[in-house]
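Visitor: sequence isn't available, so here's the structure alone:
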């Protein structure tokens, strides 16, 4: 999933009550990187899920038999969102959005269940992060039910590693040039709804996942840079024996600069399993 949804749990507090969801069992995208004595599984995660989603296929269960879990961030950790995301003297959010976006903004705010002025005082990138959760909340999707939180709990007693700190991700967004922060907000208002994103993940549809990714202007900052860092980590980890499950947002595993493609370019054996 996009970085916006990965950070959503830090932007809005609380979770909606669980309710039954009529959805087919999910088959998240899964790869295996292997050599003689090392196996690293790459799993496409979705950070917010409704309750009662069955994503534990036989292939996923084999991957979860690993000795070590690696996630983007520790799902139990939080960054100081407001300290980074707010700035004094900003115009109200509605006055920073063009006339042609006012209806989309109103709908996005309504889906979050927050009053409109709750987003005032936040920088454009931060408002985008907060608004990105709206459709997910409508579908009763929460971070507690997401892949990250479930895997983290499942691997209690085994080694658990976070590739980055939440604060680092927030600061990276805060360093975006103003015009790209505005673009991020616009793309959030125009972006795919949660059900579309969920369906792409649940069916392992890489083309649909890639279609929902940030634009070519934002992708280098929100996707590609992380892909390169994480591919380097995986390649280095291959020099050690063992079985590792790496679960990152599915958007990082789709597209020409996806982690599996970068690993293939490094000469590693990469197989799509699911």
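Guide: Happy to help now that I have it. All of these numbers come straight from a predicted model, not from anything done at the bench.

Visitor: all contacts plus neighbour counts: C-alpha atoms, from now on.
Guide: Noted.

Visitor: three-state assignment of the residue nearest to residue 219 when sequence neighbours are not counted?
Guide: Leaving aside its chain neighbours, residue 219 sits nearest to residue 213 (7.5 Å; criterion: CA to CA, 6 or more residues apart in numbering). Of the three states, residue 213 takes coil under DSSP: H, G, I helix; E, B strand; the rest coil.

Visitor: just to check, residue 213 is in contact with residue 251?
Guide: Yes: at 6.4 Å, residue 213 counts as touching residue 251 under the criterion of CA atoms under 8 Å.

Visitor: what count of nearby residues applies to residue 37?
Guide: 11 (other CA atoms under 10 Å).

Visitor: quick check: it vs residue 120, distance?
Guide: For residue 37, the distance to residue 120 (CA to CA, to the nearest Å) stands at 53 Å.

Visitor: do residue 167 as well
Guide: 21 Å.

Visitor: which strands and helices sit next to the helix or strand hosting residue 233?
Guide: Under the criterion of DSSP states H and E, residue 233 resides in helix 225-237. With contacts defined as 3 or more CA pairs under 8 Å, 6 or more residues apart in numbering; DSSP states H and E, helix 225-237 has these neighbours: helix 259-265.

Visitor: give me the buried positions along the helix it packs on.
Guide: Within helix 259-265, the residues that count as buried by 16 or more other CA atoms under 10 Å are 259-263.

Visitor: try this one side by side with the last:
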């Protein structure tokens, strides 16, 4: 059994990075990460698409974004800010040491996984006790790390630190248990298909994470939609529905509730939720709310 130390921290980081994998009104004012607003008569909600892992020193904050943060009463993230006990949740739902991962894979799948792990210098024993969904999440971190991207530099953690400096409340749309459940509750066959897809993507090296980070920094929504969502929807439609489109509908409902108040709010969620034909903005438009891109 793996203990609750460094391995659990690594697993929890994987959830934060990846759960959170191009339709808007208006146009970008400059090349910068995208920022939208939706307003009513007495309040505004800012919608910012985050990248959960970034290289050190990337300059992405703008004066418009900083002004939006200052104007907002609360920062809303995908998951609750206090993730105490997250490691225990991941361990409970993500580890199955009695049934090693290799026994759940075909010989071809195992061969591909072993080759990728050798490429990244990671011992196969680390993955042996993991259920397929957790193996996929953990494996997906390896190209990020090799590309020099780190969750410590992620936009969501940067905004969280800024909110703390400004003594703002930090809330979450979901709990860590909910986020883990999106994957842990998948049938095992779907988990294995997810893992195989991640293996194939990891075999491509640092190309994809580097492209995503560059597109995010430039506010290139069309590129992000293609890289992040279109491929996922084509490869794993059930996973796309579970991780993206269904959650976007729920997020939009919460944002509508925030607008019912009289204070400005800042919502920062993974950029994949804010691109494409099933984005949060589209869900809000169906409720009669006009979303405008301001950056």
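Guide: Received, thanks. If you're wondering where the values come from, they're calculated on a predicted model, not measured in any experiment.

Visitor: now the strands: where do they sit in the first structure?
Guide: Using DSSP state E, the strands of the first structure run over residues 30-34, 38-45, 68-71, 159-162, 242-249, 269-272.

Visitor: against the second structure, where does the fourth one fall?
Guide: So that's strand 159-162 of the first structure. Under the alignment (TM-score structural alignment), strand 159-162 of the first structure falls on residues 169-172 in the second structure.

Visitor: in that stretch, what counts as buried?
Guide: Neighbour-count burial for stretch 169-172 of the second structure flags 170-172 (criterion: 16+ other CA under 10 Å).

Visitor: related to what we said a few turns ago, adding distance to residue 195 of the first structure, write the strands of the first structure out as CSV.
Guide: CSV is the format used below for the strands of the first structure (distance: least, CA to CA, whole Å):
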stretch, distance to residue 195 of the first structure
strand 30-34, 20
strand 38-45, 15
strand 68-71, 24
strand 159-162, 28
strand 242-249, 16
strand 269-272, 24
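
Visitor: what's the aligned residue in the first structure for residue 255 of the second structure in contact with, if anything?
Guide: In the first structure, the residue paired with residue 255 of the second structure is residue 234, using TM-score structural alignment. Contacts for residue 234 of the first structure (CA atoms under 8 Å, 6 or more residues apart in numbering) come out as residue 40.

Visitor: and stretch 50-69 of the first structure, how far apart are its ends?
Guide: End-to-end span of stretch 50-69 of the first structure (CA to CA): 23 Å.

Visitor: for it, what is the distance to the chain centroid?
Guide: Here stretch 50-69 of the first structure is found 17 Å from its chain centre; the criterion is CA atoms, centre = their mean, to the nearest Å.

Visitor: what of stretch 64-79 of the first structure?
Guide: With CA atoms, centre = their mean, you get 13 Å for stretch 64-79 of the first structure.

Visitor: buried residues of that stretch, list them for me.
Guide: Residues 64, 66, 68-75, 79 are the ones in stretch 64-79 of the first structure that count as buried (16+ other CA under 10 Å).

Visitor: between the residues you listed, which is nearest residue 145 of the first structure?
Guide: Nearest to residue 145 of the first structure, judged by CA to CA, of those is residue 75 at 11.3 Å.

Visitor: how about the closest one, nearest residue that isn't a chain neighbour?
Guide: Closest residue to residue 75 of the first structure apart from its sequence neighbours, by CA to CA, 6+ apart: residue 149 at 5.8 Å.

Visitor: counting neighbours, what do you get for the one you found?
Guide: Using other CA under 10 Å, residue 149 of the first structure has 18 other residues around it.

Visitor: how about it, what's its match in the second structure?
Guide: Counting by TM-score structural alignment, residue 149 of the first structure lines up with residue 157 in the second structure.

Visitor: so who does the equivalent of residue 67 of the first structure over in the second structure touch?
Guide: Aligned counterpart of residue 67 of the first structure in the second structure: residue 73 (TM-score structural alignment). Neighbouring residues of residue 73 of the second structure by CA under 8 Å, 6+ apart: 168-169, 263-266.

Visitor: distance to residue 134 of the second structure added to those, as a markdown table?
Guide: Below are the contacts of residue 73 of the second structure laid out as a markdown table (distance: CA to CA, whole Å):
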| residue | distance to residue 134 of the second structure |
| --- | --- |
| 168 | 33 |
| 169 | 31 |
| 263 | 39 |
| 264 | 37 |
| 265 | 33 |
| 266 | 30 |
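
Visitor: what about residue 174 of the first structure, how many residues nearby?
Guide: Counted with other CA under 10 Å, residue 174 of the first structure comes out at 17.

Visitor: swap in residue 150 of the first structure?
Guide: Around residue 150 of the first structure there are 14 other residues, counting by other CA under 10 Å.

Visitor: is there a neighbour count for residue 276 of the second structure? I'd like the number.
Guide: 22.

Visitor: and residue 95 of the first structure, by the same measure?
Guide: 11.

Visitor: could you do the one 10 residues further on as well?
Guide: As a burial measure, the neighbour count of residue 105 of the first structure was computed by other CA under 10 Å and equals 23.

Visitor: that one: what's it in contact with?
Guide: When the contact criterion is CA under 8 Å, 6+ apart, the partners of residue 105 of the first structure are 94, 97, 189.

Visitor: among those residues, name the buried ones.
Guide: 94, 97, 189.

Visitor: mind listing what the closest residue to residue 64 of the first structure other than its chain neighbours touches?
Guide: Nearest non-adjacent residue to residue 64 of the first structure, counting by CA to CA, 6+ apart: residue 245, 6.6 Å away. The neighbours of residue 245 of the first structure, taking CA under 8 Å, 6+ apart as the test, are 40-43, 63-64, 66-70.

Visitor: quick check, nearest of the residues you listed to residue 199 of the first structure?
Guide: residue 43 (15.9 Å).
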